[in-house]
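Model the structure of this input:
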Amino acid sequence: MAAEAVLSSVLSVVFDRMSSPEVVNWIKGKKLTQNLIERLKTNLYAVQAFLIDAEQKQIKERPVKNWLDSLKDAMYVADDLLDEVFTKAATQKEPGTFLSRFLNLQDRNVANRMEEVIDRIESLVIQKDTLGLREIPKENMSWRITTSLVETSDVCGREEDKEAIVKLLLDDDSVDATGGHSDVSVIPIVGMGGIGKTTLAQFVYQDDKVKENFDFQAWICVSEEFDVFKVTKTIIEAITSSFCSLTDLNLLQHDLKEKLSRKKFFVVLDDVWSESCEDWDKLLKPFQKGVKGSKILITTRSKRVASVVQTVSPYELSLLSEENCWLVFSKHARLSTVSMENPTLRKVGRDLVKKCDGLPLAAQALGGLLRGNSDIKYWNHLLKSEIWELSDDKIKVVPALRISYYYLPSYLKECFVYCSLYPKDYEFSKDELILLWMAENFLQPAGKKTPEEVGDEYFDELTARSFFQPHKIRENKFVMHDLVHDLAMIFAGEFHFRAEELENAVEVDIKTRHLSHNAKGNYPISKLLEVCDRVKHTRTFLGLNLNSQIPFNMENAPCILLSKLKYLRALSFYRFPLESLPDSIGELIHLRYLDLSYTDMMTLPDTLCNLYNLQTLKLVGCWKLTALPVSMKDLTNLRYLDISLTRLHEMPEGMSKLTSLQVLSSYVVGKREGNKINDLGALANLHQTIFIRKLENVVNSSEALEAKMFDKDGIQSLILNWSTDKLREYS
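Model (predicted):
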């Protein structure tokens, strides 16, 4: 799904390619390429306006879903073709050779394939009318509306949270975020969708001590669109309990300022999404005349929203305990005492509650679905099925979380959906995921920022919106809540596939572009190769091995796999028992990410250095590896090279030519003239820590290594300040 994100990515690639001076010179006066590219751009623009409508309708209208899937598949093909054309052109010793053949019709293969895919897209553009798709702005999506009413007896496990918020509300001497004092405090409640922020705010709103402490209270559901005029008007109407006919923001704000003057107020702004400082400053101006101790409580899924509006630290709402989830479930199931004492029913119910993983909205929805139904067979059926298979009108957790996805900027949608490749409870690192996003071209350039910096911002934004959560124990690791992972699975559709879930290779959709393999037990490699035979256009093959051994029963499996998957951009053989790579690795012209960590690699083929687009090469823990390919200097787009825990004797000559390198884990100084420490001086973009190793000698086949550690500035200082003799002595 996420067609909007894919289209945005393809357009970005087209424009980047078209704007480069080399390409402008190549196609100048060549009508064939100009016509093809212009047709592609025209059709992508034509369909873009209808994607929001299509993405909403696809859930219930199968023809629309099929249309979106076909569109996305065609866009992937177009992107691959563009990448092929410009990669081959960039790697020709005589730059005009490849495109000359292409433009002069001497090689029609690529041109024919491009015409075919553009014809497909044009046909899909025509079909949008038959499907009744229309252009709608994103703000017109349906949203929930909340009120301040709550049945307090139904609230479970939030008593401590309530008392903490009430204490903040009753404190008339609030200290703001800068350490100063403020008459009006803004208190954010932050947490993922479905965790109970609104319920907690309602719980607090109805508290008798809170009611007695303020002159008046007002509840405003902000939701979809943060319009200062509308919110201000709604606040006035909540205060006066009557319609406001004013149509000018200035008059509205003066009216609100007058009504708030010399009053101690408590206002709740529920479900806030806007991160605009300017809008918030405008909205809060009339509130400054309130009596000391006045409070504004907001609920939001975004930590960034909280950081914009807060005057006190945000209150981050935690997941419920399993016992409290059980209480929520039981209350909404409303079963008789006799039914709930049935041990079999209780056992199934407890297992259902575990699936909620601390999310009260899920427990409430499941309980409501089973209300009055004590049929054990039905309970078991629900337990074994995914709750996402149920229709929205039966279980409300689906649309509640789906809103979070729809509200994501298009550039974050594909990044989030990509995480469906991970198994549930998989612990991933920030750097690892950013490198994969970079390989898939998800990171849209912004000004002078590097792709890594853009990826860092994307990751932080998804974390701020509660899509990712820091691991409770393991530092620098992140996880996804089970229901958030299921949300990613919904929007992943047929384009992302986890091979360990496979029963039959025929079940895999040929449109699959991203494939992961998490080896479990005796999963046969032959079955994996059957999958690869169907998904020849896949861009991703990730080995996510959580057990340290894979039962590889085919020695030539890597060679077979690489011969099938020619469009790979990210390839991970992490912990696969490989001793070598086939020379055919050099034919993967699209490859940008290669992870061979903790394999038994003894050598790397020199054809690896044909991978012009390679950005990331991970060789961590390859203990048998003693040398890198001699032509490493040809990997001019390499940005990340991790050779930690290897037995390299020295670095190959010409490492100073890898000027794109951002991260180099270590550097082995050898004795040859072309392997000196001052090669690092040319790598101006290096950052993070680098271990510099000096090979002393070889005794009984074991290496004695001296490790020295420097940061980027330390390396520059080392190179600049040491004399030539000292450098020679060191090397």
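
use CA for all of it now, contacts and neighbours both
Noted.

what about L40, how many neighbours?
The number of residues packed near L40 is 23, by other CA atoms under 10 Å.

isn't A54 right next to L68, touching?
Yes: applying CA atoms under 8 Å, one finds A54 in contact with L68, separated by 7.2 Å.

between the two, which one's more packed in?
A54 (25 against 22).

What helix or strand is that one located in?
helix 51-57 (DSSP states H and E).

tell me what that helix is packed against?
helix 3-19, helix 62-91 (3 or more CA pairs under 8 Å, 6 or more residues apart in numbering; DSSP states H and E).

right, and those - which one's nearest W379?
Closest approach to W379 among the helices and strands packed on helix 51-57 (CA to CA): helix 62-91, 28.3 Å.

Which neighbouring elements make contact with the closest one?
Looks like helix 62-91 contacts helix 3-19, helix 51-57, helix 96-103, helix 109-130 (3+ CA pairs under 8 Å, 6+ apart).

To V454, which of those lies closest?
helix 3-19 (14.3 Å).

distance of the closest residue in space to V10 that isn't next to it in sequence from M438?
In this structure, V10 finds its nearest non-sequential neighbour in D79, 6.0 Å apart by CA to CA, 6 or more residues apart in numbering. From D79 across to M438, the span is 15 Å (CA to CA, to the nearest Å).

Which one's more surrounded, those two?
A count of neighbours by other CA under 10 Å puts M438 above the other of D79 and M438, at 22 against 19.

Would you map the strands across the stretch 301-450 of the chain?
315-316, 428-429 (DSSP state E, counting those that start in this stretch).

before we go on, could you also do this sequence so I can check it against the first one:
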Amino acid sequence: MAAELVGGAVLSAFLQVLFHRMTSRQVVGYIQGKKLNDRLLKKLKITLLSVNAVINDAEEKQFRDTLVKEWLLELKDAVYDAEDLWDEIATEALKCQQPNANSGGTLNQIRPKIEEVLDRLEFIAKQKDVLGLKHGVGEKSWKMSTTSLVEESHVYGRDEDREAIINLLLSDDVNSNNICVIPIVGMAGIGKTTLAQVVYNDVKVKENFEFAAWICVSEEFDVSRITKTILEAVTSVCCDFKDLNLLQLKLKEELSGKKFLLVLDDVWNESYYNWEALRRAFTSGTQGSKIIVTTRNESVASVMRTVPNHHLNQLTDEDCWLLFAKYAFPNGNSDANPILERIGRDIVKRCQGLPLAAKTLGCLLRFKVDADEWDSILKSDIWELSDDQSNILPALRLSYYYLPSHLKRCFTYCSIFPKDYKFKKEQLIQLWMAEDLLQQPKRNKRLEQVGDEYFHELVSRSFFQRSAGENSCFIGG
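This next block holds a predicted model:
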């Protein structure tokens, strides 16, 4: 079901971009120059504005009303058709700037297309009243890359897991004929990455290896990229090699006779061939070298492991509460707010032992002191969302859903970036400005300052994080 849900803010951000393009000087000049009836365009913009006004309400109601979900899907398709049409108009506008251009025939083809798109959108817009969608209701998530940095004071209930993994890392007699590969396996949001971060930064572990490297693998198991990342970590030098053979030969040379630790975080690769292609460069390391792999998938672990999987279980309600309280209350102390503590403990039970859900909701509620706001999250329809892999999605969706609409638009715009893409704050703000996603500043404030405020608010809510080793870069997915 989760995969079929429509992100209202994604549509809203897309509409913002479309509005910007519809009013661009190039397109407006083309339309006026060709005497195309701009009445159609005005109707189209008004219709788009009317559906955009109720998207937040529709985004929430789709969880309990399949008709609303279908309405959003129809709207998405129609908006994409409108975007394709504007691509066509913009292309024609460019052609008209060329010498001896003649687009009269194309113009006659564009006019009925605008009418067709308008008719479809007007029909969809009328249905919003039938469905009871309301203006402004509901204003109350690209996957990030990971790094090796961790705040151990924010880790609860993992002492036994930590000791078990550290014992494996410090043992030199485990599978002595090969490099030991230790899989940490568990559902989304269970804390696999956090556990790997904790043991990676353990003092005894650091002293046991000549060097260590952390690589966020993610969905694309790119052997060349992973090899290059490890090589640069070993040598502390940026590598310009693009040929996989050269990369692996160089890495094998650098690893020769050394005892190393690698963490391959968030692995999805189920191909033994791909794993073997990567593993060959590691064989020159000495006995005792280790690789930690974190994955949700048992099949992935079976391809790579040399020891039994280490399965992570959910936290106890008490450990989950301690983690939640750490983020939700100043200094993690809820004594001054017994009513909020009572509601918070009920919220934590709905997190079902998933630390990421507890942390996410703790961050969301940190600046909310009204018990009604906490209660509305506890009773939200979003908890009814089911997912085959875990119950983490409702908690994460709640955090996103309660973003103000202007932040939703800016955050969902980042879906244009590839997963694990590193970007600079200034560059992203310029993109937001170019797409007209920022609210107009008041008084003497510049638009760049508005973008800076948006950016830092998203950072404070953990939607962006700094890239390890690159203070000026951030990561999103």
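
JSON lines please, covering the helices and strands packed on helix 51-57 of the first structure and showing distance to T463 of the first structure.
JSON lines is the format used below for these (distance: least, CA to CA, whole Å):
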{"stretch": "helix 3-19", "distance to T463 of the first structure": "19"}
{"stretch": "helix 62-91", "distance to T463 of the first structure": "27"}
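
Compare those helices and report which one is nearest to V186 of the first structure.
Once these are compared by CA to CA, helix 3-19 is nearest, at 34.6 Å.

Where does the helix or strand just after the closest one end up in the second structure?
Of the helices and strands lying after helix 3-19 of the first structure in sequence (DSSP H and E), the nearest is helix 21-27. The counterpart of helix 21-27 of the first structure in the second structure, using TM-score structural alignment, is absent.

Residues contacting the following helix or strand past helix 21-27 of the first structure, please?
Next along the chain after helix 21-27 of the first structure, taking DSSP H and E as the criterion, comes helix 31-48. With CA atoms under 8 Å, 6 or more residues apart in numbering as the test, helix 31-48 of the first structure has contacts from E4, L7, L11, V14, I27, L103, M114, E115, I118, I121, E122, V125.

Can you lay out these as a markdown table showing neighbour count and distance to N250 of the first structure?
Below are those laid out as a markdown table (neighbours: other CA atoms under 10 Å; distance: CA to CA, whole Å):
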| residue | neighbour count | distance to N250 of the first structure |
| --- | --- | --- |
| E4 | 23 | 38 |
| L7 | 22 | 41 |
| L11 | 17 | 42 |
| V14 | 18 | 45 |
| I27 | 16 | 55 |
| L103 | 18 | 61 |
| M114 | 22 | 56 |
| E115 | 16 | 56 |
| I118 | 23 | 52 |
| I121 | 25 | 49 |
| E122 | 19 | 49 |
| V125 | 19 | 45 |
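
Identify, from those, the entry nearest to L383 of the first structure.
E4 (33.7 Å).

residues in contact with that closest one?
Q48, L51, I52, S410.

Map L246 of the first structure across to the second structure for me.
For L246 of the first structure, the residue aligned by TM-score structural alignment is F241.

which ones are touching its match?
Contacts of F241 of the second structure by CA under 8 Å, 6+ apart are K228, L247.

Would you agree it falls within a strand?
No: counting by DSSP: H, G, I helix; E, B strand; the rest coil, F241 of the second structure is not found in a strand; it is coil.

Against I226 of the second structure, how distant is it?
13 Å.

again with E88 of the second structure
Distance from E88 of the second structure to I226 of the second structure, by CA to CA: 40 Å.

I figured L18 of the second structure hits E83, correct?
Yes: L18 of the second structure is in contact with E83 according to CA under 8 Å; the separation is 6.6 Å.

Next, count neighbours for the closest residue to D346 of the second structure other than its chain neighbours.
Leaving out its chain neighbours, the residue that sits closest to D346 of the second structure by CA to CA, 6+ apart is L378, at 7.3 Å. Other residues within reach of L378 of the second structure, judged by other CA under 10 Å, total 19.

hey, where'd the strands end up in the second structure?
Listed in chain order, the strands found in the second structure under DSSP state E are 180-185, 211-218, 260-267, 290-295, 310-311, 421-424, 465-467, 470-476.

Same list (these) but as a markdown table, adding distance to L48 of the second structure and mean neighbour count.
Shown next, in a markdown table, are the strands of the second structure (distance: least, CA to CA, whole Å; neighbours: other CA atoms under 10 Å):
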| stretch | distance to L48 of the second structure | mean neighbour count |
| --- | --- | --- |
| strand 180-185 | 46 | 26 |
| strand 211-218 | 37 | 20 |
| strand 260-267 | 40 | 22 |
| strand 290-295 | 42 | 25 |
| strand 310-311 | 49 | 16 |
| strand 421-424 | 31 | 17 |
| strand 465-467 | 34 | 20 |
| strand 470-476 | 29 | 16 |
